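Novice: heads up, no residue letters with this:
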């Protein structure tokens, strides 16, 4: 098979479809083809947000939105002034899809079903005559006399412009290296912490609403909800650390210590609070009456870890026991011995070096008419819809530039 197209898009995921649809909408005369290696595309859309598709996040100020990107923060400020959350909401609304905002700021289709977004993309692609080739692996990308030749398992496709929207794909990164690009080595960027510790054993599902977590001997720090899992800890407080510390934590082979402040008070303030509780609840059993809104199962674990007997009353605990409990509440040290992927969502730090990209157009500075959209470049974000927003923004700007 040999074809000639105006634009070849490598990658049939969120960024690839979004770019294709916007190109075809802005300039119907351009022929666009998407090359997808799987038998179906949009698999990351399908599993996002537990199958509900976390489309974006309700953050509407570019300078605040970029704070959620450990890599790409500076580079995305300009693009977000061109296309960001409000534009994403409008784009989907124009196609009959209403988004809703949850308490934590995440945004989902009101159907709570990722298939709604997938159906939208497939319908729009078909309506705008975007061709999609599934089960298509890209073997090589070359450029001769301003024409790209994309070699695939079924033959070859020639195009004036190429958009790479494959996400984290080592084979494609290698082809881009062959074209002269530098690739920042990928490391996982969104993962939970594996911890084997009696204080959190056998209490999976316990959530502490707002904690502070510090990676010991580093500047890595985060705050937010903490979830105790079967294998350790998760939820935003942990996932933020995994994203912002992706490179540093990889370098120590995911073996490090964290200090958790479960009540976000200083040790001294916690001691004073516990002394006050001691006088107020003198006849109550320490073990049976959780304080500071700590969930009961975790409170009981921390009380035992502080060497306080489960029958002891508040009136009977001494200064050393109060300080020991305060220490468990504000400065609990946990040894992390590994990582686990966060649900089905696998995000990496790494990709095409940001210095080699023009962020006004997302065009390569190395190879003219070669463009990038989504996570194929060294941009990643914390969980909550931010990675998708980068995909929508980069894909839209590429489409806008190509159709000028």
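Specialist: Received, thanks. From a predicted model like this one, the values you see are computed outputs, not experimental measurements.
Novice: Every contact and neighbour count from this point should use C-alpha atoms.
Specialist: OK.
Novice: which residues in the stretch 251-400 of the chain form helices?
Specialist: With DSSP state H, counting those that start in this stretch applied, the stretch 251-400 of the chain shows helices at 267-280, 296-305, 319-330, 386-402, listed in chain order.
Novice: Out of those, which is closest to residue 55?
Specialist: Each of the helices of the stretch 251-400 of the chain has some distance to residue 55 by C-alpha to C-alpha; the shortest is helix 386-402, at 6.2 Å.
Novice: which other helices and strands contact the closest one?
Specialist: Using 3 or more C-alpha pairs under 8 Å, 6 or more residues apart in numbering; DSSP states H and E as the contact criterion, the secondary-structure elements in contact with helix 386-402 are helix 14-26, strand 56-57, helix 73-82, helix 85-94, strand 370-372.
Novice: Pipe those into a markdown table and attach distance to residue 49 and mean neighbour count per row.
Specialist: A markdown table is the format used below for these (distance: least, C-alpha to C-alpha, whole Å; neighbours: other C-alpha atoms under 10 Å):
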| stretch | distance to residue 49 | mean neighbour count |
| --- | --- | --- |
| helix 14-26 | 14 | 25 |
| strand 56-57 | 10 | 26 |
| helix 73-82 | 22 | 17 |
| helix 85-94 | 17 | 16 |
| strand 370-372 | 24 | 25 |
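Novice: could I get the ones you listed as CSV with distance to residue 123?
Specialist: Written out in CSV, the entries for the helices and strands packed on helix 386-402 read as follows (distance: least, C-alpha to C-alpha, whole Å):
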stretch, distance to residue 123
helix 14-26, 10
strand 56-57, 21
helix 73-82, 26
helix 85-94, 13
strand 370-372, 24
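Novice: So for residue 305, which of these sits nearest?
Specialist: Minimum separation from residue 305 across the helices and strands packed on helix 386-402 (C-alpha to C-alpha) falls at strand 56-57, 38.8 Å.
Novice: Can you point out the buried residues in the helix or strand following the closest one?
Specialist: On the C-terminal side of strand 56-57, the nearest following helix or strand under DSSP states H and E is helix 62-65. Applying a neighbour-count criterion of 16 or more other C-alpha atoms under 10 Å, the buried positions in helix 62-65 are 62, 65.
Novice: want to compare, so here's the second one:
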């Protein structure tokens, strides 16, 4: 462990701060700096989770935790042996950031504000004497003959011994050219975690409506998303849709975001179960108006929309509905078809599939196989998770490992 070691972290986000803190913690005598190209540190942490910051997910089995990553599952399964969800919760609580676990497994700061996480990182950085530099983007990295690096920006150059790259996901391949130039194969980035635009679908009129348990499939594919589904003024969103966009990121990009989805509004209800429910409803509630008596856990507005879609008059009684209408209603409840014609990404919170090829990174250290002394952490690698705190967990895990090993 060198006392004169100089470590430069490129990127002042979640992974960057975690890597810098880990490096300084493992080698207090090292000089550690964070270089951020914008005017704010931790900007994505600030706005994540609606300003609440979903710190991690309460999944404490490493293999099961790794299954939530469309890209990086096998890589992270090994990485979680060094730092996992238990480690994350202990890390924050040891620094007096109280956490709360919700029924769905999502973990947030008890304060319910991301500022608690930001303040924690800034306190740690100050306590450890980590140098924080804003407005300093790196355009090029040069490898020195002695094994160190020269970091080139518009205004000046910085000599350093170790580099940890934590610049996050890039929406365009051009944003990764500077890493490609030093010898790293790049997996071209495409958006992940996006919502579906449906400009021609009248269901948009019900924006704000939520179905708590739905199952959504991409027509002609094996891709499935499950969970709450939200109707928006541009189409559909919510965890069920975001799951689909993550697992299908490359397939949907190849479709140019033009495809059809099939919605099961009753979660995983099978046709035989549904027909039994409808038949029992006809027998027991036959005299009731079909529009006023919905036997399913879906909002009344959606129920009436689906009835109209199948030419069932709202004043019809349950004992008046004919077999043809029953068949159409069954198909709509279980396989409601919608046309998707584009996507909407959250610009501030965008997540991408793609980045540094994981085959070129040592999982035990996050060090480059191509360029010794260079380490990676966070979404700059070809790693991305579904919603629920998984992307932050990947940032903490890879940041911790990269910082620890860069400091050795």
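Specialist: Sure, I can see it. Everything numeric in this text was worked out from a predicted model, so none of it was measured.
Novice: I'd like the TM-score for the two structures, please.
Specialist: Overlay of the two chains. TM-score (TM-score structural alignment, normalised by the length of structure 1): 0.96; 401 aligned residues with a C-alpha RMSD of 1.4 Å.
Novice: Name the stretch among the helices of the stretch 251-400 of structure 1 that sits most buried.
Specialist: Mean neighbour counts were taken over these using mean count of other C-alpha atoms under 10 Å, and the top value, a mean of 24, falls to helix 386-402.
Novice: how far out from the middle of the chain is stretch 298-311 of structure 1?
Specialist: Its chain's C-alpha centre lies 36 Å from the corresponding centre of stretch 298-311 of structure 1 when counted by C-alpha atoms, centre = their mean, to the nearest Å.
Novice: which part of structure 2 lines up with that stretch?
Specialist: Mapped onto structure 2 using TM-score structural alignment, stretch 298-311 of structure 1 spans residues 302-315.
Novice: Stretch 215-231 of structure 1 now?
Specialist: Under TM-score structural alignment, the match for stretch 215-231 of structure 1 in structure 2 covers residues 218-234.
Novice: Contacts only, for residue 376 of structure 2.
Specialist: Contact analysis of residue 376 of structure 2 by C-alpha atoms under 8 Å, 6 or more residues apart in numbering lists 164, 165, 166, 361, 366, 367, 368, 398, 399, 402.
Novice: Tell me the counterpart of the third one in structure 1.
Specialist: For residue 166 of structure 2, the aligned position in structure 1 is residue 165, judged by TM-score structural alignment.
Novice: hmm, back to that, for the helices of the stretch 251-400 of structure 1, which one sits closest to residue 109 of structure 1?
Specialist: When the helices of the stretch 251-400 of structure 1 are ranked by distance to residue 109 of structure 1, counting by C-alpha to C-alpha, first place goes to helix 386-402 at 13.6 Å.
Novice: Of the helices of the stretch 251-400 of structure 1, which is nearest residue 155 of structure 1?
Specialist: helix 386-402 (25.5 Å).
Novice: And the contacts of the closest one?
Specialist: Around helix 386-402 of structure 1, the neighbours that count as contacts under C-alpha under 8 Å, 6+ apart are 14-16, 18-20, 22-23, 26, 54-57, 68-69, 79-80, 82-85, 88, 360-363, 371-375, 380-381.
Novice: for it, the distance to its chain's centre please.
Specialist: Averaging C-alpha positions (C-alpha atoms, centre = their mean) puts helix 386-402 of structure 1 16 Å from its chain's average.
Novice: And stretch 339-346 of structure 1, by the same measure?
Specialist: Averaged C-alpha coordinates place stretch 339-346 of structure 1 at 10 Å from its chain's average position (C-alpha atoms, centre = their mean).
Novice: ditto for stretch 119-131 of structure 1
Specialist: With C-alpha atoms, centre = their mean as the basis, stretch 119-131 of structure 1 stands 27 Å off its chain's centre.
Novice: wait, what's in contact with the residue of structure 2 most remote from its centre?
Specialist: Distance from the C-alpha centroid of structure 2, by C-alpha atoms, centre = their mean, peaks at residue 287 (48.0 Å). By C-alpha under 8 Å, 6+ apart, the contact list for residue 287 of structure 2 reads 317, 318, 319.
Novice: quick revisit: can you give the contact residues for the match of stretch 215-231 of structure 1?
Specialist: Stretch 218-234 of structure 2 is contacted by residues 196-199, 203-217, 236-244, 247-248, 259-262, 267 when judged by C-alpha under 8 Å, 6+ apart.
Novice: what's the average distance of the helix or strand hosting residue 159 of structure 2 to structure 1?
Specialist: Residue 159 of structure 2 is located in strand 157-160, with elements delineated by DSSP H and E. Between strand 157-160 of structure 2 and its aligned partner residues in structure 1, the average distance after superposition works out to 0.7 Å, using mean C-alpha distance after the TM-score superposition for structure 1.
Novice: residues of that strand that come out buried?
Specialist: 159, 160.
Novice: Please tell me how far it is from the chain's geometric centre.
Specialist: Mean C-alpha position of strand 157-160 of structure 2 versus that of the full chain (C-alpha atoms, centre = their mean) differs by 33 Å.
Novice: which helices and strands does it pack with?
Specialist: strand 6-10, strand 149-152.
Novice: By how much does the first one deviate from structure 1 on average?
Specialist: In this case it means strand 6-10 of structure 2. In this overlay with structure 1, the average offset of strand 6-10 of structure 2 from its partner residues is 0.6 Å by mean C-alpha distance after the TM-score superposition for structure 1.
Novice: Check the last one too.
Specialist: With the two structures superposed, strand 149-152 of structure 2 lies on average 0.4 Å from its match in structure 1, counting by mean C-alpha distance after the TM-score superposition for structure 1.
Novice: before we move on, back to that, quick one: the helices of the stretch 251-400 of structure 1 as a markdown table, columns for distance to residue 98 of structure 1 too.
Specialist: Rendered in a markdown table, the data for these read as follows (distance: least, C-alpha to C-alpha, whole Å):
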| stretch | distance to residue 98 of structure 1 |
| --- | --- |
| helix 267-280 | 46 |
| helix 296-305 | 39 |
| helix 319-330 | 43 |
| helix 386-402 | 16 |
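Novice: Quick one: closest of these to residue 349 of structure 1.
Specialist: For the helices of the stretch 251-400 of structure 1, distance to residue 349 of structure 1 was read as C-alpha to C-alpha. The smallest value, 11.4 Å, belongs to helix 386-402.
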